[in-house]
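Undergrad: Sharing a model that was predicted from the sequence below.
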Amino acid sequence: MARLILDTNYFVYNDKYYHQKRGGAMGSAFTQVFANIYMLEWEQELIQHQASRNEIYGRYIDDIFMTTNMKIDEITTLIDKVQHKDPNIKIIPTTAEMVHFLDVAIMNDNGHLRTFIYHKPSADPYYLPYTSDHPHRVHRNIPYIALLRAARFCSNLNDFHLERIRIELALLLNQYPPQLLSNQFHRFFQMNKADLLIKTFDEQAYNQLHQRLLYSQKKQKSTILPSNTDPIINPPVLEQKPWDRSLMLVKYPFQTGPNSTFARQFYTWWEKHYQYQGSPANRINIRLILKCNKTLQNYLITKRPNQALLKGTDTSSN
């Protein structure tokens, strides 16, 4: 199966078919997994080196983060040695008291670990505009999620407050109402039991909030396979789910204006006319699924060639 996927990669460019003979297809789920398997083997020397010295090693796709107390020339020698294992893998090292890994800035602040959100110099303060054609709950949750991310990334209160101000200014520039921002900021502190931070600069209270959010785990239902079930032969993702005859999923397009309250009005109408005592509709559970409108990306970006080229038909004579 792996050979079939790697050797049969084709793509279309300027109305011509091309066969990719080297590398894997970008965006392919298999290519990413296969590359991670190879990189796990490639990085074993670095992993063992860091583990023997009680240091940190982490990698996400093509970004690597390491901590060390070695001298610059010693760590450079180690990286140069690893570089020669595969000429196709190039490491561009950055050694400093402050580095960034993905969107986190990591700093050695006089022997103390300090982290905060890293912003690229070229990045614009952009969030989903408040005037965009999206449900109100989407805009309402953006300030909350932005503060949640800041509280997890920022290890001290001062960095968190600077990030909070940055978030507020960016959302105001994207036309978010000040009252909405105030309500959502208060909701964040109240839901996370940190009301004290709204009015006071309490480092201890923030450290408790930071640690609690940093190590909190999402409550997800996990499927536990029986001990005699082989997850390779019978992967849980391929298990057929039973059809719930009582559940009816109804999609509807979202529109701003009066139609934005359609879901609430529909449920009120449904309960009034169909949820009476003895109604056969009582056994039906209707769930409305929101379908957002297409964006400019949907109209301007074409990822698939036209049908005529896929079918191999020549339309030039027509």
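TA: Cool, got the structure.

Undergrad: C-alpha only now, for contacts and for neighbours.
TA: Fine.

Undergrad: tell me which element residue 92 falls in.
TA: Under the criterion of DSSP states H and E, residue 92 resides outside all helices and strands.

Undergrad: Now do residue 183 against residue 176, distance only.
TA: Counting by C-alpha to C-alpha, to the nearest Å, the separation of residue 183 from residue 176 is 12 Å.

Undergrad: go on, residue 274?
TA: Distance, residue 274 to residue 176, using C-alpha to C-alpha: 39 Å.

Undergrad: what helices or strands is the helix or strand hosting residue 144 leaning on?
TA: With elements delineated by DSSP H and E, residue 144 resides in helix 136-153, which encompasses its position. For helix 136-153, the helices and strands in contact under the criterion 3 or more C-alpha pairs under 8 Å, 6 or more residues apart in numbering; DSSP states H and E are strand 112-117, helix 157-173, helix 178-191, helix 203-214.

Undergrad: which residues touch the helix or strand just after the last one?
TA: I take that to be helix 203-214. Sequence-wise, the next helix or strand downstream of helix 203-214 (DSSP H and E) is strand 247-253. Strand 247-253 is contacted from outside by 284, 285, 286, 287, 288, 289, 290, 291, 292, 293, using C-alpha atoms under 8 Å, 6 or more residues apart in numbering.

Undergrad: neighbours around the second one, how many?
TA: Read that as residue 285. Taking other C-alpha atoms under 10 Å as the neighbour definition, residue 285 ends up with a count of 13.

Undergrad: if we can go back for a sec, which ones among the contacts of strand 247-253 map onto strands?
TA: Cross-referencing the contacts of strand 247-253 against strands under DSSP state E gives 285, 286, 287, 288, 289, 290, 291.

Undergrad: One more to weigh against that first structure:
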Amino acid sequence: MFFFERAIAKQIKNGGGPYFRYIDDLFIVINWPVRHLLKQIERLNNFDENIKLKANIGSFTNFLHLYTENRDGTLFTAVYQKPSYEPYYLPSNSIPPLHMKKNIPFIMLLRTIRYCSTFQTYLSERENLRMASLLNKYPNKIIEQQFNNVLLKFNIDQPLTINNYNKYRQNVLDSPYKEPTGIDYDKVLFIHFTYCSSMEMFPLKFHTLWSKSFGESPINEITPVLRIRNVKNLQRRLTH
């Protein structure tokens, strides 16, 4: 992939176009004559049978989950769903802890705000997300709570409307990205346990017992972090 990508990146850079890569997906915008573009795509597709580029000539395209369109000089974006998309997320009644499941509607709505450039598309995608969450047995109370938490995270103290959407969306887009902090493995102790419904209160009880037992001990300088393992059920045995 390195040798393949290096040749393309050099061409695009010389042509003054943007070049993006996410894992093994490339997104390139270039202003070449149609015949030259198709010839270059054909040449590059012969480099390796496992790597294929697709030419998209027109005013719209999609990359990963983002739909992009040039509407008379105005950039329009929205969430793109692949043809194989199915509205199946981690079910609310599944084994993993609640905080993991609550994060799904939160992240999905945040993506919706970032991707949807108009209030109408945001509204439509938000309701699609709500319906998908309900189909996966998420209570409407949790859905609304997580939707509100997205707004609170960016200090938005009122509902999004057609009048304020562009302003608040820009605030979300301009918010600084926090780099993941490194882990000091000398001061962090990872503890894995198999999660099931009867273990729901285990993390709270563990931290209470840890503080009680090691509160005055030097070992208390070490931070315990609990992680879960999946239950070895029949489904996992059949799929792994």
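TA: Cool, the structure landed. Computed from a prediction, not measured in an experiment: that's the story for all the values here.

Undergrad: Any chance you could compute the TM-score here?
TA: Scored against TM-score structural alignment, normalised by the length of the second structure, the superposed chains reach a TM-score of 0.82; 236 aligned residues with a C-alpha RMSD of 2.9 Å.

Undergrad: nearest to residue 94 of the first structure, of the ones in strands among the contacts of strand 247-253 of the first structure?
TA: residue 291 (44.6 Å; C-alpha to C-alpha).

Undergrad: That closest one pairs with which position in the second structure?
TA: Structural alignment places residue 291 of the first structure opposite residue 229 in the second structure (criterion: TM-score structural alignment).

Undergrad: so that match sits right up against residue 236, yeah?
TA: No - in this structure residue 229 of the second structure lies outside contact range of residue 236 using C-alpha atoms under 8 Å: 11.8 Å.

Undergrad: residue farthest from the centroid of the second structure?
TA: When distances to the mean C-alpha position of the second structure are computed (C-alpha atoms, centre = their mean), the maximum falls on residue 216, with 41.1 Å.

Undergrad: any idea how far the equivalent of residue 109 of the second structure over in the first structure lies from residue 189 of the first structure?
TA: Counting by TM-score structural alignment, residue 109 of the second structure lines up with residue 147 in the first structure. Shown here: residue 147 of the first structure relative to residue 189 of the first structure, a distance of 9 Å by C-alpha to C-alpha.

Undergrad: Over to residue 309 of the first structure?
TA: Note on residue 309 of the first structure: its distance to residue 189 of the first structure, by C-alpha to C-alpha, is 56 Å.

Undergrad: Looking at these two, which is more packed in?
TA: Remark: of residue 309 of the first structure and residue 189, residue 189 carries more neighbours, 18 against 15, as counted by other C-alpha under 10 Å.

Undergrad: what sits against the equivalent of residue 124 of the first structure over in the second structure?
TA: Residue 124 of the first structure maps onto residue 86 of the second structure when the alignment is built from TM-score structural alignment. With contacts defined as C-alpha under 8 Å, 6+ apart, residue 86 of the second structure is in contact with no residue.

Undergrad: Is it correct that residue 86 of the second structure falls within a helix?
TA: No - secondary structure of residue 86 of the second structure, determined by DSSP: H, G, I helix; E, B strand; the rest coil: coil, with no helix assignment.

Undergrad: still on that earlier bit, ok, the match of residue 291 of the first structure - how many residues close by?
TA: Residue 229 of the second structure is surrounded by 11 other residues when neighbours are defined as other C-alpha under 10 Å.

Undergrad: circling back: could you dump the helices and strands packed on helix 136-153 of the first structure to a markdown table with distance to residue 72 of the first structure?
TA: Rendered in a markdown table, the data for those read as follows (distance: least, C-alpha to C-alpha, whole Å):
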| stretch | distance to residue 72 of the first structure |
| --- | --- |
| strand 112-117 | 20 |
| helix 157-173 | 29 |
| helix 178-191 | 43 |
| helix 203-214 | 31 |
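
Undergrad: closest one to residue 128 of the first structure among these?
TA: The minimum distance between residue 128 of the first structure and these falls on helix 157-173, with 8.6 Å, by C-alpha to C-alpha.

Undergrad: mind checking how far that closest one is from the chain centre?
TA: Chain-centre distance of helix 157-173 of the first structure: 21 Å, with C-alpha atoms, centre = their mean, to the nearest Å.

Undergrad: In the first structure, what range does stretch 137-156 of the second structure match?
TA: The counterpart of stretch 137-156 of the second structure in the first structure, using TM-score structural alignment, spans residues 175-194.

Undergrad: mind listing what's buried in that stretch?
TA: 176, 181, 184, 185, 186, 188, 189 (16 or more other C-alpha atoms under 10 Å).

Undergrad: can you check stretch 54-72 of the second structure too?
TA: In terms of neighbour count (16+ other C-alpha under 10 Å), stretch 54-72 of the second structure has its buried residues at 61, 62, 66, 67, 68, 69.

Undergrad: what's the first one in contact with, if anything?
TA: When the contact criterion is C-alpha under 8 Å, 6+ apart, the partners of residue 61 of the second structure are 67, 68, 69.

Undergrad: Spatially, which residue comes closest to the last one, not counting chain neighbours?
TA: By that I understand residue 69 of the second structure. Of all residues not flanking residue 69 of the second structure in the chain, residue 60 sits nearest, at 4.0 Å (C-alpha to C-alpha, 6 or more residues apart in numbering).

Undergrad: still on that earlier bit, show me which of the buried residues of stretch 175-194 of the first structure is closest to residue 30 of the first structure.
TA: residue 188 (38.7 Å).

Undergrad: Any figure for the gap between the residue lying closest to that closest one once chain neighbours are set aside and residue 155 of the first structure?
TA: Using C-alpha to C-alpha, 6+ apart and skipping residues adjacent in sequence, the residue nearest residue 188 of the first structure is residue 144, 5.8 Å away. Taken as C-alpha to C-alpha, the spacing of residue 144 of the first structure relative to residue 155 of the first structure amounts to 18 Å.

Undergrad: List the buried residues for stretch 33-52 of the second structure?
TA: Of the residues in stretch 33-52 of the second structure, those scored as buried under the neighbour-count criterion (16+ other C-alpha under 10 Å) are 37, 38, 44, 45.

Undergrad: Please convert these to CSV, extending it with secondary structure and distance to residue 76 of the second structure.
TA: As requested, these are exported to CSV (DSSP: H, G, I helix; E, B strand; the rest coil; distance: C-alpha to C-alpha, whole Å):
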residue, secondary structure, distance to residue 76 of the second structure
37, helix, 24
38, helix, 26
44, helix, 30
45, helix, 30
